[in-house]
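Student: sequence and computational prediction follow.
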Amino acid sequence: MRLCARHLLEAYDLVAAEVGVADLAPHPCPACGCRVGVHYPSGWLCADCEWRLGDAPDGELQPVRVEVVYYVRYREQVKIGTSANPRQRLASIPHDEVLAFEPGGRRLEQRRHAQFAEHRFAGTEWFAAHDALAEHIAALALGIDDPWAAYDRWVSRRHAVRG
């Protein structure tokens, strides 16, 4: 079916009003930090967590528990640890860089410690930098510019699931 430009634009507007148009949001999502939004005639929703852009996150939200395995670098060593509150935990650990986060708790952390045990400093959660560990961290960080943004998205999704 061929449409003139005017009718084509009207049809586009009807479809866009119903399904929205994904685009770069006017500002990062206040709940998860995502930069991509879906634009509807009534406003923007975050493409990741579906938070309505323009609404302030509710200060009365109960905290959610999102356990992560974290990978931090200090000089030539890498620490593999776990925390349900990584901001607080990492504030107390000397490190030069947060390399990656991986969703998971103590059992996953123990598996990673066993996986890289050959390079572990005895009695610690610190490991000598080596190729296998670097490859694992690179795979976790693939497509993620900021590990904290990924963590914020996981927290936001947990809030969304909880309702």
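Tutor: That came in fine, so what should we check first? A quick note: this is a predicted structure, and the numbers were derived from the prediction, not measured.

Student: from here on, just use CA atoms for contacts and neighbour counts.
Tutor: OK.

Student: what's the burial count for Gly143?
Tutor: Gly143 has 8 neighbouring residues, counting by other C-alpha atoms under 10 Å.

Student: can you classify it by secondary structure?
Tutor: Secondary structure assignment for Gly143 (DSSP: H, G, I helix; E, B strand; the rest coil): coil.

Student: how far away is it from Pro57?
Tutor: As defined by C-alpha to C-alpha, to the nearest Å, Gly143 lies at a distance of 26 Å from Pro57.

Student: one more: Val19?
Tutor: Using C-alpha to C-alpha, we find Val19 at a distance of 24 Å from Pro57.

Student: what's the answer for Glu109, then?
Tutor: Glu109 is 31 Å from Pro57, where distance means C-alpha to C-alpha.

Student: quick one: which of the two has more around it?
Tutor: Neighbours of Glu109 and Pro57, each counted by other C-alpha under 10 Å, are more numerous for Glu109; the result is 20 against 14.

Student: count the neighbours of Gln110 for me.
Tutor: A count of nearby residues for Gln110, using other C-alpha under 10 Å, gives 16.

Student: elements contacting the helix or strand harbouring it?
Tutor: In this structure, Gln110 is located in helix 106-115 according to DSSP states H and E. In terms of contact count using 3 or more C-alpha pairs under 8 Å, 6 or more residues apart in numbering; DSSP states H and E, helix 106-115 is assigned the packing partners strand 68-74, strand 77-83.

Student: A further structure is provided below for comparison with the first:
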Amino acid sequence: MARCSQLRSDGVACGLPIEAGAPVQLCSSHLLAAHDWVARDVGVTDLLPGPCVACGGRVGIRYPSGWVCAVCEWRAGELVDVEIASELRIEVVYYLRYDDRIKIGTSATPRRRIAALPHDEVLAFERGGRGLEQRRHRQFADQRIPRTEWFEIDDTLLDHVSALRAGIEDPWDLYSRWLSTELALRG
């Protein structure tokens, strides 16, 4: 069995066994010391002590100086300026599924707007306002239920929603990231 040759403070080799498959010829104790040395600059990904106050994210990066949200990079422990946060408005085009149809609408306060609408699922968000919403209504005009913002589900509309959701499990996470970015730019 290979032994760690890292010198201790007294100048003698460590001599502890090296685990099979170790990436470098160091014992577990010295590998952990090397890891901690590197982690002080690059951080360690872990669960935050509590949800991020800016975006609600749960994953963070731990540095010796403290935690940073992995989603929005807000420093854990820093307070959100309530006055600025309450003024934040990001216009989005939202896609809701209700039964066998999809609503394409827009709002600067989607949580409030969507809470007032019948829906089974929030499918996606797209950053933009009325102009983008109207373009999407024209784009999917063949599926539109007359005189409404509701559309019959078909492959072209589902493909569009899938493209918007690529790599995003929960559309609200994306919206939270947009909000936290705006908040960071203002604060």
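Tutor: All right, it came through fine. Nothing here was measured: the structure is a model prediction, and the numbers come from that model.

Student: corresponding residues in the second structure for the helix holding Gln110 of the first structure?
Tutor: Residues 130-139 of the second structure are matched to helix 106-115 of the first structure when aligned by TM-score structural alignment.

Student: how far apart are that stretch and its match in the first structure?
Tutor: In this overlay with the first structure, the average offset of stretch 130-139 of the second structure from its partner residues is 1.3 Å by mean C-alpha distance after the TM-score superposition for the first structure.

Student: corresponding residue for His136 of the first structure in the second structure?
Tutor: So, by TM-score structural alignment, His136 of the first structure is matched to His160.

Student: what are the ranges of the strands in the first structure?
Tutor: Assignment of strands within the first structure using DSSP state E yields the ranges 21-24, 36-40, 43-46, 68-74, 77-83, 97-103, 126-128.

Student: which parts of the helix holding Gln110 of the first structure are buried?
Tutor: The neighbour-count criterion (16 or more other C-alpha atoms under 10 Å) identifies 108-110, 112-113 as the buried residues of helix 106-115 of the first structure.

Student: ok, stretch 20-31 of the first structure next?
Tutor: Residues of stretch 20-31 of the first structure classed as buried by neighbour count (16+ other C-alpha under 10 Å): 20-22, 25, 29-31.

Student: what do you get for stretch 141-159 of the first structure?
Tutor: Buried positions in stretch 141-159 of the first structure, judged by neighbour count with 16+ other C-alpha under 10 Å: 141, 147-148, 150-159.

Student: likewise for stretch 36-44 of the second structure?
Tutor: Buried residues in stretch 36-44 of the second structure, counting neighbours by 16+ other C-alpha under 10 Å, are found at 39, 43-44.

Student: okay, it sits on what stretch of the first structure?
Tutor: With TM-score structural alignment as the criterion, stretch 36-44 of the second structure aligns to 13-21.

Student: for Ile61 of the second structure, give its distance to Arg40 of the second structure.
Tutor: For Ile61 of the second structure, the distance to Arg40 of the second structure (C-alpha to C-alpha) stands at 11 Å.

Student: oops, could you answer that again for Gly56 of the second structure instead?
Tutor: Taking C-alpha to C-alpha as the measure, Gly56 of the second structure falls 25 Å from Arg40 of the second structure.

Student: repeat that for Glu91 of the second structure.
Tutor: 38 Å.

Student: likewise Leu123 of the second structure?
Tutor: With distances taken as C-alpha to C-alpha, Leu123 of the second structure is found 39 Å from Arg40 of the second structure.

Student: from the centroid of the second structure, which residue is nearest?
Tutor: Val71 (4.3 Å; C-alpha atoms, centre = their mean).

Student: show me the contacts for that residue.
Tutor: When contacts are counted by C-alpha atoms under 8 Å, 6 or more residues apart in numbering, Val71 of the second structure touches 55, 57, 59-60, 177.

Student: aligned partner of Gly37 of the first structure in the second structure?
Tutor: Residue correspondence to the second structure (TM-score structural alignment): Gly37 of the first structure is matched to Gly60.

Student: its match against Val68, yeah?
Tutor: Yes. Shown here, Gly60 of the second structure and Val68 form a contact pair, counting by C-alpha atoms under 8 Å, at 5.4 Å.

Student: so for these two, which residue has more residues nearby?
Tutor: Neighbour count, other C-alpha under 10 Å: between Gly60 of the second structure and Val68, Gly60 has more, with 27 against 22.

Student: quick check: that one vs Trp67 of the second structure, distance?
Tutor: Gly60 of the second structure sits at a distance of 6 Å from Trp67 of the second structure (criterion: C-alpha to C-alpha).
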